[in-house]
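Undergrad: This is a predicted model, with the sequence first.
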Amino acid sequence: MQDIRKARLLRTLAATAMIGAGSVATSGLVLMPNVAAAETFTNTVDLVKKVMPAVVTIEIKKKADDQEMAQMGLPEGFPYEFFSRRFGMPMPGDQNGQGQGQGQQAQRPEITGLGTGFIIEKNGYIVTNAHVVDGADTVKVTFSDGSTADAKVIGADKATDIALIKVDTKKDLTTVGFGDSDKAEVGEPVVAIGNPFGLGTSVSTGIVSALGRDLQSGPFDNYIQTDAAINKGNSGGPLFDDNGEVIGMNTAILSPTGGSVGIGFSVPSDTIKSVVADLQDDGSVKRGFLGVAIQPVSDDIAAALGLDKPEGVLVADVSDDTPAKKAGLKRGDIVVAVDGKPMKTPRDLTRAIGSDNPGSTVQLSLLRANKPLTVSVKLEERPTDKSAG
């Protein structure tokens, strides 16, 4: 009888997720059992004892933006100062309740945000999500022993949702190391640590559910999907493999309600390592730029171009005065490899070019009129508004 009830519960949860799925969120509360995260591992206790001191809670304070004001019931562009002066009414942020009739500027309310981070260097460097510290006026870090320290944002990369912050410390901090996310396999056990809903540091377990997920949130999407419970406050927290190494950073969930239903997404550690290295250098990330519009090679396109099978990435257009134009790339070329690495999708090409530094030279393996060709291209710096290679 218990087995029958359990089977019915699983079917009900699966149906609920399928009916409401389709929104990506980084927050939300839903009171439903997390069946997917019920699996336990024999080394979880020892693993958590080892890595827990390197996981921190991040609290930020900032002025509410228009979107956040709308969530409070005030429309975008609300004329705070006018209403304050005209009617003498107290406005958000007017702590004295006197209005702003004395020439003081009306203030937006201060809001508090919570997230998670993990220490990667003993001198105080901490990794978290860019959306956790976005717009922060102040950043406070709480360590596992309850002590706190103010932090400053060294840099943030919104394209990959990665940020680097730092605290000043007189003692060596406990750190965690990065694993190789390229070696992660579907089905392997993982442990997520974070601060869900501000309850305090919490641990959840699961497996790698899928690799290379594209959430259409940016050109460099390459998420690890996991069924370990991830909720509001977990953002920026580490995803550990069974060796206690960070293979991802918990970033988003797919949910019909905004709470965990066992579909979470983590930025791979290989992406984090390269971005953090750039942020630590000068606070920004510089990416290579080719200067082409690209699209997949469909069956119809392959047939029209006389290809035996669909492969590579089609160059749909070449922009003027770009590295691609200078190197002689043409519309209709098919990029099959970059420095010997096969390119199967447009996202592969965008990520391959973006991961190289401006000024570096790459070798593009092409098919032009169904004939192989190799072209050397010296990359330039990627403009911030470009989503293609």
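TA: Arrived safely.

Undergrad: okay, CA-based contacts and neighbour counts for the rest of this
TA: Will do.

Undergrad: my hunch is that residue 352 is in a strand, does that hold up?
TA: No - counting by DSSP: H, G, I helix; E, B strand; the rest coil, residue 352 falls outside a strand, being helix.

Undergrad: can you give me the strands in the stretch 251-389 of the chain?
TA: For the stretch 251-389 of the chain, the strands defined by DSSP state E, counting those that start in this stretch occupy 264-268, 288-289, 292-296, 313-318, 334-338, 341-342, 361-368, 371-378, 380-381.

Undergrad: what's near enough to touch residue 130?
TA: With contact set as Cα atoms under 8 Å, 6 or more residues apart in numbering, residue 130 has these partners: 156-158, 161-163.

Undergrad: so how far is residue 138 from residue 130?
TA: Residue 130 sits 14 Å away from residue 138, going by Cα to Cα, to the nearest Å.

Undergrad: For burial, what's the neighbour tally of residue 257?
TA: 19 (other Cα atoms under 10 Å).

Undergrad: make that residue 316, sorry
TA: Count around residue 316 with other Cα under 10 Å applied: 15.

Undergrad: Please list all residues in contact with it.
TA: Residues near residue 316 by Cα under 8 Å, 6+ apart: 292-295, 331-332.

Undergrad: between those, which is closest to residue 69?
TA: Closest approach between the contacts of residue 316 and residue 69, by Cα to Cα: residue 293, at 37.9 Å.

Undergrad: Run through the residues that contact the residue nearest in space to the middle of the chain.
TA: For the chain, the residue nearest the mean C-alpha position is residue 161 (3.8 Å; Cα atoms, centre = their mean). Contacts of residue 161 were listed using Cα under 8 Å, 6+ apart, and they are 129-131, 251.

Undergrad: try it against this one:
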Amino acid sequence: MQSTTKAAGLVALFLAASCTAPPAQPTAPPPTPPAVPAPAPAGSLADVPAVSAELLPSVVKVLTSGGNGSGVVYTADGLILTNEHVVRGASTVQLGFADGRRYPGTVQAVDVITDLALVQTDRRDLPVARFRTELPVVGELAIAIGSPLGFENSVTAGVISGLHREIPGTAAETQALVDLIQTDAPISPGNSGGALVNARGEVIGISEAYIPPQAGAVSIGFAIPAATAVDVAEQLLTTGRARHAFAGLEPTQITPQIAAQLNLPGTDGVIVAAIVAGGPAANAGLQPGDLILAVDAEPTRRPEDFLGTLRRRNPGDTINITVRGPGGQERTTQLTLTDRPAFSQ
């Protein structure tokens, strides 16, 4: 069975289905994997065989009626962490383990905003992956483990190419492709939900997306940082949902046509396309048509920049947002973020 691929702007996501599975009620939280605070070495290709041997039993193949992806063993009693888009539309899946055995799995909870999901299986005494919640260093070894195009137990290697990446042109389709780790370890459809690992065998990210060769890219892949994955997984375990900072506005890219219509000097900035009545942006005095120039003095050139800023904030945080009104007046106002409502994607 082969995973399907969907383009989102420049990036192809490893989508296995087309709609979101409804979250089930979570079971009592099992013991959670340890965070690893010690510094990680840069590593080299000589480390790949030993790391692969250690981690392969902790990475599974996730099969649905629409295709396949990958997952990472999160707890010894059968909880698997994967991408939401891998299990989208499914309530049950099949899990293929490195020893060749297969077990059914039940989708426990999902988070569309970060594209993460938890799947429970009855298999016990599984080898739990170790997650490193500190960000990796650019240039250190990165090993991707998963089931690309259905090839189970596949390993590729490269380096960490960048941090805090937002993928241009994707905000209209998904809010997941922000604040990502970039790697040149080859990632293909079916790697989604698998492990990105450092030279110590610690999971530093969950494989998420790649920019395809037809866009002119060579080995540009992305992963959700382990800190985000662990934080969301723990919230899903505890409450069945994850909390996210919510600004109450819809950010839209400035096109050349919009720039000409509004007499703007260029296409840098984010247009406020809509405001949620009674939400944080409305309470801060923002209006549709306002141009967001910066958040906390950091330039906001694209919607993905704005979403990346929100990803690094928490409900209750206050941000300073600089906007230019339709009349050309610039102002900076404070906006207090709230928890994202359940209806908002």
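TA: Great, that's in hand. Since we're looking at a predicted model, the values are computed, not measured.

Undergrad: Relative to residue 338 of structure 1, how far out is the residue nearest to the centre of structure 1?
TA: Taking Cα to Cα, one finds residue 161 of structure 1 at 25 Å from residue 338 of structure 1.

Undergrad: now do residue 249 of structure 1
TA: Taking Cα to Cα, one finds residue 249 of structure 1 at 27 Å from residue 338 of structure 1.

Undergrad: burial of the aligned residue in structure 1 for residue 222 of structure 2, as a residue count?
TA: Taking TM-score structural alignment, residue 222 of structure 2 has residue 265 as its aligned residue in structure 1. A count of nearby residues for residue 265 of structure 1, using other Cα under 10 Å, gives 32.

Undergrad: Find the residue closest to residue 265 of structure 1 in space, skipping its chain neighbours.
TA: residue 225 (4.6 Å; Cα to Cα, 6 or more residues apart in numbering).

Undergrad: Next up, identify which helix or strand the equivalent of the one you found over in structure 2 is on.
TA: Aligning on TM-score structural alignment places residue 225 of structure 1 opposite residue 182 in structure 2. Using DSSP states H and E, residue 182 of structure 2 maps to strand 180-183.

Undergrad: Could you pull up the average distance between the helix or strand following that strand and structure 1 after superposition?
TA: Once strand 180-183 of structure 2 ends, the next helix or strand along the chain (criterion: DSSP H and E) is strand 195-197. With mean Cα distance after the TM-score superposition for structure 1, strand 195-197 of structure 2 departs from structure 1 by a mean of 0.8 Å once superposed.

Undergrad: Now do strand 195-197 of structure 2: which elements does it pack against?
TA: In terms of contacts (3 or more Cα pairs under 8 Å, 6 or more residues apart in numbering; DSSP states H and E), strand 195-197 of structure 2 is packed against strand 141-146, strand 202-211.

Undergrad: Among those, which comes closest to residue 7 of structure 2?
TA: strand 202-211 (8.8 Å).

Undergrad: tell me the contacts of residue 184 of structure 2?
TA: The neighbours of residue 184 of structure 2, taking Cα under 8 Å, 6+ apart as the test, are 157-161, 218-221.

Undergrad: So what would you say the end-to-end distance of stretch 272-291 of structure 1 is?
TA: Termini of stretch 272-291 of structure 1 sit 25 Å apart (Cα to Cα).

Undergrad: The residue nearest to residue 265 of structure 1 is in contact with residue 214, isn't it?
TA: No - if you go by Cα atoms under 8 Å, residue 225 of structure 1 and residue 214 don't touch, sitting 10.0 Å apart.

Undergrad: Neighbour count for those two, which is higher?
TA: Using other Cα under 10 Å as the criterion, residue 225 of structure 1 and residue 214 rank with residue 225 on top: 26 against 15.

Undergrad: separation between the more buried one and residue 318 of structure 1?
TA: From residue 225 of structure 1 to residue 318 of structure 1 the distance is 34 Å (Cα to Cα).

Undergrad: residues of stretch 282-297 of structure 2 that come out buried?
TA: 282, 286-295 (16 or more other Cα atoms under 10 Å).

Undergrad: Name the residues that touch that stretch?
TA: In this structure, residues lying in contact with stretch 282-297 of structure 2 by Cα under 8 Å, 6+ apart are 248, 268-276, 281, 299-301, 306, 309, 319-326, 333-336.

Undergrad: 6 Å instead, please
TA: With Cα atoms under 6 Å, 6 or more residues apart in numbering as the test, stretch 282-297 of structure 2 has contacts from 269-274, 299-300, 320-325, 335.

Undergrad: mind listing what's buried in stretch 145-162 of structure 2?
TA: Buried residues in stretch 145-162 of structure 2 (16+ other Cα under 10 Å): 145-150, 152-162.

Undergrad: and the match of residue 225 of structure 1, what does it touch?
TA: 161-162, 221-222.

Undergrad: What helices and strands are in contact with the longest strand belonging to structure 2?
TA: Counting residues, the longest strand found in structure 2 (DSSP state E) is strand 154-165. On a contact count with 3 or more Cα pairs under 6 Å, 6 or more residues apart in numbering; DSSP states H and E, strand 154-165 of structure 2 meets strand 141-146, strand 180-183.

Undergrad: and of those strands, who's closest to residue 193 of structure 2?
TA: Taking these one by one with Cα to Cα, strand 141-146 is closest: 7.8 Å.

Undergrad: list the helices and strands that closest one packs on?
TA: Short answer (3+ Cα pairs under 6 Å, 6+ apart): strand 141-146 of structure 2 packs on strand 154-165, strand 195-197.

Undergrad: Map residue 242 of structure 1 onto structure 2.
TA: Residue 242 of structure 1 maps onto residue 199 in structure 2, by TM-score structural alignment.
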